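[1] Sharing a model prediction with you, sequence too.
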Amino acid sequence: MIIATPSIHIPEGELQFQFKLASGPGGQNVNKVATAAELRFDVARSPSLPDAVRARLRTLAGSRVNQNGELLITARRFRSQERNRQDAIERLIALIQQAATAPRPRVKTKPSRAAKQRRMDEKRRVGEKKQDRRSGGSSRIEE
């Protein structure tokens, strides 16, 4: 049982692992042992996730969720299969925790009367500056 949040527990049976050959450092070991871990988690059909968390998780995961609603996490940072497996689980937990926290609703605000006045004063100042530029160019000497 994986505990993502106090209210969300995911049974190990819902996670599917596949191990593949990884690229990168590791000497001969990298050519012989399948150390990269690929974790598949069915977000769409998981009974462990509340609907709101499921929707936010799909949005957060983005392109890592395929057409079937499966979240795919590939971990190949470490040289051992077990460390990569743990890394993939930790990344899944982090995503679920992030999805579990609901975003704070935006509070509408109004600009203060002083802020409106400052804005209007600045607009007037810029307009006057442009008007001065148009008024004939007093620095020119015409003969």
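    Arrived safely.
[2] contacts and neighbour counts: CA atoms only from here.
    Will do.
[3] And the most centrally placed residue in the chain, how far from Gln98?
    Nearest to the mean C-alpha position of the chain, by CA atoms, centre = their mean, lies Leu60 at 5.3 Å. The spacing between Leu60 and Gln98, counted by CA to CA, to the nearest Å, is 8 Å.
[4] Also Asn31?
    Distance of Asn31 to Gln98, given as CA to CA: 36 Å.
[5] Take this one as well and set it beside the first:
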Amino acid sequence: MSPRPDVTEDLVVSARVVVPAAELLERFSRSSGPGGQGVNTADSRVELSLDVAGTTSLPPDLRARALDRLGPRLVDGVLTVVAAEHRRQLDNRRAARRRLAQVLREATAPPARRRRPTRPTRASVERRLRGKEQRARLKRTRRRPGSGDQT
């Protein structure tokens, strides 16, 4: 197998999630930006879409998590990523597949563990206060004589 993923293969998101190539929709259009004579004729920009709401490749629990996390990015349940940074259409197709896999990986990742609040130890509180006292003492020694606090 080649080191670069083929654009006609299934999209491997994680060990648990593989999106069949048949569920991916690619659209091509002209890219903006530099490219010389070819920029006006080559359809190198790629839009890769996946119907997250209707896909069979995501287990129900992961689909619900993805729909919740990707809510603002979805249009009628469809996630679309765009790649137009390369001059070659094939490179943009590969970039779009990588980007879609990354977005899906992040959207289906398990939630982070909740932080358990802890209290500082007595020793750490004392060290902090000692440090503050030393700093205050140092700053007091830098003052001009006679310009102290007279209240």
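    Great, that's in hand. Remember, it's a predicted structure, so these values are computed and weren't measured experimentally.
[6] Need the TM-score from the superposition.
    Scored against TM-score structural alignment, normalised by the length of structure 1, the superposed chains reach a TM-score of 0.72; 124 aligned residues with a CA RMSD of 2.7 Å.
[7] rewinding a little: doesn't the residue nearest to the centre of structure 1 fall inside a helix?
    Yes: in this structure, Leu60 of structure 1 lies within a helix as judged by DSSP: H, G, I helix; E, B strand; the rest coil.
[8] list the contacts for it?
    Leu95, Ala99 (CA atoms under 8 Å, 6 or more residues apart in numbering).
[9] mind checking the longest helix of structure 1?
    helix 113-134 (DSSP state H).
[10] give me the element the aligned residue in structure 2 for Pro105 of structure 1 is part of.
    In structure 2, the residue paired with Pro105 of structure 1 is Arg113, using TM-score structural alignment. Under DSSP states H and E, no helix or strand contains Arg113 of structure 2.
[11] just Val30 of structure 1 next, same as before
    Per DSSP H and E: helix 29-32 holds Val30 of structure 1.
[12] Which positions within that helix qualify as buried?
    Neighbour-count burial for helix 29-32 of structure 1 flags Val30 (criterion: 16 or more other CA atoms under 10 Å).
[13] Remind me what whichever helix or strand comes after it packs against, helices and strands.
    Next in sequence after helix 29-32 of structure 1, counting helices and strands by DSSP H and E, comes strand 36-42. Counting contacts by 3 or more CA pairs under 8 Å, 6 or more residues apart in numbering; DSSP states H and E, strand 36-42 of structure 1 packs against strand 15-20, strand 70-75, helix 81-100.
[14] Where does stretch 22-31 of structure 1 end up in structure 2?
    The aligned range for stretch 22-31 of structure 1 is 31-40, by TM-score structural alignment.
[15] So what's the gap between the matching stretch and the chain middle?
    Put simply, stretch 31-40 of structure 2 sits 29 Å off its chain's centre (CA atoms, centre = their mean, to the nearest Å).
[16] and it, how far apart are its ends?
    First residue to last in stretch 31-40 of structure 2 (CA to CA) measures 8 Å.
[17] Residues in contact with that stretch: which ones?
    Taking CA under 8 Å, 6+ apart as the rule, stretch 31-40 of structure 2 contacts Arg30, Ala42, Asp43, Ser44, Arg45, Ala84, Arg87.
[18] what's near enough to touch Asp43 of structure 2?
    Contacts for Asp43 of structure 2 (CA under 8 Å, 6+ apart) come out as Phe28, Ser29, Arg30, Ser31, Gln89.
[19] How many residues are close by the third one?
    Spelled out, that is Arg30 of structure 2. Neighbourhood size, Arg30 of structure 2 [other CA atoms under 10 Å]: 16.
[20] What are the neighbouring residues in contact with it?
    Contacts of Arg30 of structure 2 by CA under 8 Å, 6+ apart are Val39, Asn40, Thr41, Ala42, Asp43, Ser44, Arg45.
[21] Ok, the last one next?
    Under the criterion of CA under 8 Å, 6+ apart, the contact list for Gln89 of structure 2 reads Asp43, Ser44, Arg45, Val46.
[22] One more: the first one?
    The contact partners of Phe28 of structure 2, by CA under 8 Å, 6+ apart, come to Asp43, Ser44, Arg45, Val46, Glu47.
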